[in-house]
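Q: Below is the sequence, then the predicted model.
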Amino acid sequence: MKKLLPVIVAVVFVCYIVFSILLVNEKGMDAVCRGVTVEIKDSADRNFITRRDVIRLLRSSNLYPVDTPLRAINTAHIERRIIESGPVERTKVYKTPSGMVHIEITQKTPILRVFADGESYYVDEQGHAMAVSSRYAAYLPVACGKIEKTFATTDLYKFAVFLHKHDFWNNQIEQIFVYPNKEIELIPRVGDFRIFLGSLDGFEEKMDHLQLFYEQAIPKVGWDKYEMINLKYKNQIVCTKK
């Protein structure tokens, strides 16, 4: 009996601890939400959505959790609604032991601004169209002309990704003009000339040739000698003088 006593005491103690934890959790889940905290992780880089926008969105969607029992708050529904709002790439919503609902948000990253058919929108780095914001304008290459949204989010998106990944071209190309036959003309930030790319087929090779031209020819002839640099034809650069 003496040998069993320590075992019995240990079992009773463990049961007490487990019961206490369950009781505390049960009481915690019966508590109501005391408030909402919103953390926008990349707010220093862009400002497509604010805490006020998030709170307004939750209120209008009947998902505002304050004064709601914690057990009744569906964080997955809140996450889904925030993602549906447009400018949010991903979000994480969770309840804290102190009775708060915490929302973490990462915004989408636009890589191209499009003006076409009377509307304006961004294309993000995942190839999705996203609405512009009245409070924030991203400094990006601008595409205009005859642009269907499917073209903007496929072929033109691939070209925008190329520019975005190459700092030189992302800073150098100011405007992309799309002709009805989907041929492309580029307007650089530096230099009084236009760059006719032709179709987007093989654009990486064309841009490599253009970079060589920038590095080897421009220093010799200057930025103002040519009116047009034509890259349409394979392995050729045809320049038109002013």
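A: That came through fine.
Q: going forward, measure contacts between C-alpha atoms and count neighbours the same way
A: OK.
Q: At the geometric centre of the chain, which residue sits there?
A: Centroid-nearest residue in the chain, with Cα atoms, centre = their mean: residue 108, separated by 1.7 Å.
Q: May I ask which helix or strand encompasses residue 143?
A: Of the helices and strands defined by DSSP states H and E, residue 143 is found in strand 142-145.
Q: Could you report the neighbour count for the residue nearest to residue 239 when sequence neighbours are not counted?
A: In space, not counting the residues next to it along the chain, residue 239 is nearest to residue 229; the distance is 4.6 Å by Cα to Cα, 6 or more residues apart in numbering. Using other Cα atoms under 10 Å as the criterion, residue 229 is surrounded by 20 other residues.
Q: go on, residue 114?
A: Residue crowding around residue 114 was assessed by other Cα under 10 Å; the count is 23.
Q: take a look at this one as well, against the first:
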Amino acid sequence: MKNKYRILKIAITVIILGFLLSFSLKKFSGQKIVDNKISVKMNEKTPVYFIDEKDIREIVKKENPSGKVGDLNIPALEKKINDLPAVDSANVYLNLNGKLNLDIKQRVPVFRLNKDGRDFYVDEKGIEFPISKTYSHPCMLVTGNVKKDEYQKLAELVEKIDKDDFSKKYFIGISKDNNNDYNLLTSEGNYKVEIGDLDHIDFKVKGFKTFVEKYLVYQDPQKYSMVSVKYQNQIVTTLNPYYKENDSILKAGNKELAKVPAPTPVRKTAEPKLKAAPKKETKKPATTSSKPKESTKPKVVTKPKETKKTEKKPTAAKPKTKAKVKIE
């Protein structure tokens, strides 16, 4: 009998607990999620404003028109917020008191890329997301045909520039030219710093820093159009042709370059002389070696000695060549 009473007590207790639980759940699901019960937290280190609390609250209302806790689909709401381009991650959950919590982390742009006629942001993970119509985040501007596999290295370069006081002062933009070389745009002067690829950035920036501190601070920044540090252990500078003080230097350089091709016409004129020489030689033997002229000479000189000389040396070429030289 005692066992039957125990079983009966347990059954009654379970029924009562189940009734209370169902009643509490019904009451809980019937609660409305009002504005003061929605908590939106932005967890990014750098403050960005691509989305705000107002936008998130509107999404919650659209996903749950009735406003009741029981009608709220938390996984669907979380996915809806995560699908926003400017959102990196979102976590949605309810407290026992019916308070809805939304912890959101927005994407922080590392640089803004202008590629193929369109602008967009790229975060530290190398993910693209569009520009907002209501908010513009201050970051490095990059132009050129940058490939997606270069986003992360480019983001690392921008972060290094932002952390270094010297680089942050000098470099205001990055461009990629048609030769696939990267150039750092400077805030002082018309010159740009050519770095080539994105490897050994620390070494290249250090080389440019040394060049500035040891030499460029004593010069007018307008003097150069480019400073190249892409080559190992050397810095190559290009003069600005529109800088007045460079006119004399460039003119002198052009004069020296103009002198360089001068030997080429001399060589060309020397060649026709060599070609003309054999023509003269061919004509002269025709007059000197011809026998009719020799036959005319005996009319003037009738001595037998000269006839003997011609008979003794019919094959010798030396007297003929000497006669040729004398004629010339």
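A: That came in fine, so what should we check first? Predicted model, so just to flag it, every value in this text is computed and none were measured.
Q: Superposing both, give me the TM-score.
A: Their TM-score after superposition, calculated using TM-score structural alignment, normalised by the length of the first structure, is reported as 0.77; 226 aligned residues with a Cα RMSD of 3.2 Å.
Q: circling back: which neighbouring elements make contact with the strand holding residue 143 of the first structure?
A: Using 3 or more Cα pairs under 8 Å, 6 or more residues apart in numbering; DSSP states H and E as the contact criterion, the neighbours of strand 142-145 of the first structure among helices and strands are strand 110-116, strand 173-178.
Q: C-terminal to that strand, what's the next element?
A: Next in sequence after strand 142-145 of the first structure, counting helices and strands by DSSP H and E, comes helix 149-152.
Q: Pull out the buried residues from that following helix.
A: By neighbour count with 16 or more other Cα atoms under 10 Å, helix 149-152 of the first structure contains the buried residues 149, 152.
Q: Just give me how far that helix sits from the chain centre.
A: Mean-position distance between helix 149-152 of the first structure and its chain equals 18 Å (Cα atoms, centre = their mean, to the nearest Å).
Q: what element comes up after it heading to the C-terminus?
A: By DSSP H and E, the next helix or strand past helix 149-152 of the first structure is helix 155-165.
Q: Now that following helix on the second structure. Mean distance?
A: Its matched residues in the second structure lie on average 3.1 Å from helix 155-165 of the first structure after superposition (mean Cα distance after the TM-score superposition for the first structure).
Q: Return the angle between stretch directions for that helix and strand 173-178.
A: For helix 155-165 of the first structure and strand 173-178, the angle between their directions (axes from the mean of the first three to the mean of the last three Cα atoms, to 10 degrees) works out to 170 degrees.
Q: Against which helices or strands is helix 155-165 of the first structure packed?
A: Contacting helix 155-165 of the first structure under the criterion 3+ Cα pairs under 8 Å, 6+ apart are the following elements: strand 110-116, helix 167-172.
Q: before we move on, the earlier item: what's the burial count for the closest residue to the residue nearest to the centre of the first structure other than its chain neighbours?
A: Using Cα to Cα, 6+ apart and skipping residues adjacent in sequence, the residue nearest residue 108 of the first structure is residue 89, 4.7 Å away. Residue 89 of the first structure is flanked by 15 other residues according to other Cα under 10 Å.
Q: Work out for me the element residue 89 of the first structure sits within.
A: strand 88-95.
Q: That strand: which residues count as buried?
A: Of all the residues in strand 88-95 of the first structure, those buried under the rule 16+ other Cα under 10 Å are 88, 91, 92, 93, 95.
Q: Closest to residue 130 of the first structure out of those?
A: When the buried residues of strand 88-95 of the first structure are compared for distance to residue 130 of the first structure, the smallest value, 9.7 Å, is given by residue 88; criterion: Cα to Cα.
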